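# Got a predicted model here, sequence first, then my questions.
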Amino acid sequence: MTGLWLLIGIAVAGWVFGLPRRVTLAVLALIWAAIVLAHLVAPGIGATLGGSARGWLVAGGLAALVLAYRAALGRLRARAMPVEAPALPQTGMSDAELDRYARHLVLREIGGPGQMRLRDARVLVVGAGGLGAPVCLYLAAAGVGRITVADDDRVSLSNLQRQVIFRGDNRGELKAEAAGNAMRALNPHVTVTALPRRITEADADLVAQHDLVLDGTDSFAVRQAVNLACVAARVPLIAGAIAQWEGQVTMYDPARGGPCLACLFPTAPAPGLAPPCAEAGVIGPLPGVVGSLMALEAIKHLTGAGQGLRGRMLIFDGLYGESRMIGTARRPDCPVCGSGLEGGAPAP
């Protein structure tokens, strides 16, 4: 079969001389077409080349199928080839921050966007005592960008049973300053401002510079003042309270439909009904539990994760290991946040 050997010779020559595959296939196709045409037009010449027109047509069809299959397989392989991953969006965090907050970054509810919201947040912590200690530590550890700590008290030996942010050599120091130093040592990526004084109802402008306030004080009068400032500034307030074996956490946010402190507790408790920890006592780990819950709620609020405590109060009983949730509601006639206004608290 002269024609077959001719095709084989051309294919081998193309491979030996490194001709482009397309050129070799084009030459083979032309010779094949010439052989078929010779069988149809000049049977004598076709007989010299060997085979028959029908045989060459079948052989050409099979060759075309093989080439088509190989081409399709090549396209599939090209699609399956790994491509370079697109560049991740810049988070603005250093390698040290990415490593430090790695456990947050892999949380679906927080991730990179949530961590950036924490870094951009401004939080005011009122009270650096039993509740404020875990609040300050966990907010600093979580990467809350700017934290202001307000407390006019000094560290005493009796504080160390529960206020774990302090050490024995902090005795006599201002709590705000000592807490600030501990937070900076824990996380140098956060900015801490120590405010060694009380927050009063006249501090609405100061409160308005923050996205969230956490109140861990143990005086009802101070809580009332903080509540008034937050209502005036329309800033949410996460409040915790503890006594002996029990604690509670809630969010006061009348500007967004929740109650304020005065909605739930319009008047101060009668003398002796709610004594401070110095008189009633408190189990050491209780502030850690309740303060950690406050920090948890703060992180949830700042990142938008889960369901917060606006309109709800969590009550924890450490003596019996129980907790319960109760609903809270804003009072339209509340003397602090009611005022007959639609949509919440009065503007500052």
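Cool, the structure landed.
# contacts, neighbours, all on C-alpha from now
Will do.
# which secondary structure element contains L28?
Element membership for L28, per DSSP states H and E: helix 21-41.
# What helices and strands are in contact with the helix or strand following that helix?
Downstream of helix 21-41, the first helix or strand assigned by DSSP H and E is helix 43-49. Applying 3 or more Cα pairs under 8 Å, 6 or more residues apart in numbering; DSSP states H and E, we find helix 43-49 packed against helix 2-16, helix 21-41.
# Presented hereafter is structure B, for comparison with structure A:
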Amino acid sequence: MNWKRYHRQIIIPFFGEEGQKRLEKARVIVIGAGGLGSPVITYLAAAGVGRIGVVDHDKVEVTNLNRQTIHAGRTGENKAISAVKYIHQLNPEIEAVAYPFMLSPDNILEIFRDWDVVVSCVDSMRLRYLINDACFLLKKPMIHAAVFETEGEAITFTYQNGSPCYRCIYPRAIEHETPGIFGFTAGFFGTIQAAETIKLLSEFGDILEGRMIRVDLASMEWYEIKVRQRDNCELCSGKIREINPERYGHI
């Protein structure tokens, strides 16, 4: 890689060349190339993460473009393929892989097995459960965020040392109609996900393990919620030992 591209982050004392080498070797898969996925993909590629995978079965629509900034000019194209084109334009040194189809209980373990970190940028709770469960079983860290209008949340799950999982926070799925969203809300929380991913890979700073941040950008109120492993969590307690399609219903 041409390290001159990354000079401004390499000169950060606690990051340096070692941090850049870790990013260069890293493999990160982003699930969803939408409002959250756009800033995640942008900042991971710009930072020099060596291999980035993008999973998305949807096509780009004009209503996406207030927040899904990586797809400008590519309406009608599959989002994963569009995202890979964007990555190559932004940073030709990055290896990018498109998965232009839906994640399912049948393919998720095979897809996740070759990646170091999973970034969840999806808007379905059932799909979040599937991603969470697969990451737990494979012991792959998962960076989560969710957004609504001007609000959102973010947390990092490492599934290590008794840390909680997504089911510990949300034991039951509550699906809502597609919410309204400002582009800046998705951009804000997607950037937090990118930061968490880079910190985790480069081994600096404090990640959001065991603590969820919630922010309302309308009032600029910030909350930090301590999250612990729930005693009767189906996943953490060992009740869930495999990916059973019947558990996730229609995704």
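Cool, the structure landed. For clarity, every value in this text was computed on a predicted model and none was experimentally measured.
# quick one: the helix holding L28 of the first structure aligns where in the second structure?
Structural correspondence for helix 21-41 of the first structure: none found in the second structure, per TM-score structural alignment.
# repeat for stretch 210-229 of the first structure
So stretch 210-229 of the first structure sits over residues 115-134 in the second structure, by TM-score structural alignment.
# so how far is the matching stretch off the chain centroid?
Stretch 115-134 of the second structure has its C-alpha centroid displaced from the chain centroid by 8 Å (Cα atoms, centre = their mean, to the nearest Å).
# Now do that stretch: distance from first to last residue.
When the termini of stretch 115-134 of the second structure are compared using Cα to Cα, to the nearest Å, they are 12 Å apart.
# could you measure the equivalent of A255 of the first structure over in the second structure against M220 of the second structure, distance?
Under the alignment (TM-score structural alignment), A255 of the first structure pairs with Q160 of the second structure. Going from Q160 of the second structure to M220 of the second structure by Cα to Cα gives 32 Å.
# Compare the two (neighbour count), which wins?
Just comparing Q160 of the second structure and M220: by other Cα atoms under 10 Å the higher neighbour count belongs to Q160, 13 against 10.
# how many other residues sit next to the closest residue to that one other than its chain neighbours?
Leaving aside its chain neighbours, Q160 of the second structure sits nearest to K139 (7.8 Å; criterion: Cα to Cα, 6 or more residues apart in numbering). Applying other Cα under 10 Å, we find 16 residues neighbouring K139 of the second structure.
# how about T197 of the second structure, what does it touch?
By Cα atoms under 8 Å, 6 or more residues apart in numbering, T197 of the second structure lies in contact with 117, 119, 143.
# is it fair to say the second one lies in a helix?
In other words, V119 of the second structure. No - going by DSSP: H, G, I helix; E, B strand; the rest coil, the assignment for V119 of the second structure is strand, not a helix.
# Hmm, it is touching I31, no?
Yes - the pair V119 of the second structure / I31 is scored as a contact, 6.1 Å apart, by Cα atoms under 8 Å.
# In terms of neighbours, single out the busier of those two.
Of the pair V119 of the second structure and I31, V119 is the one with more neighbours under other Cα under 10 Å, namely 27 against 24.
# picking that back up, tabulate the helices and strands packed on helix 43-49 of the first structure (a markdown table), appending mean neighbour count and distance to A150 of the first structure.
Converted to a markdown table, these look like this (neighbours: other Cα atoms under 10 Å; distance: least, Cα to Cα, whole Å):
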| stretch | mean neighbour count | distance to A150 of the first structure |
| --- | --- | --- |
| helix 2-16 | 14 | 84 |
| helix 21-41 | 16 | 79 |
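# picking that back up, what's the helix holding L28 of the first structure in contact with?
Contacts for helix 21-41 of the first structure (Cα under 8 Å, 6+ apart): 3, 7, 10-11, 14, 45-47, 49, 52-53, 56-57, 60.
# With stretch 199-206 of the second structure instead?
The contact list for stretch 199-206 of the second structure, computed with Cα under 8 Å, 6+ apart, reads 14-15, 18-20, 22-23, 26, 207.
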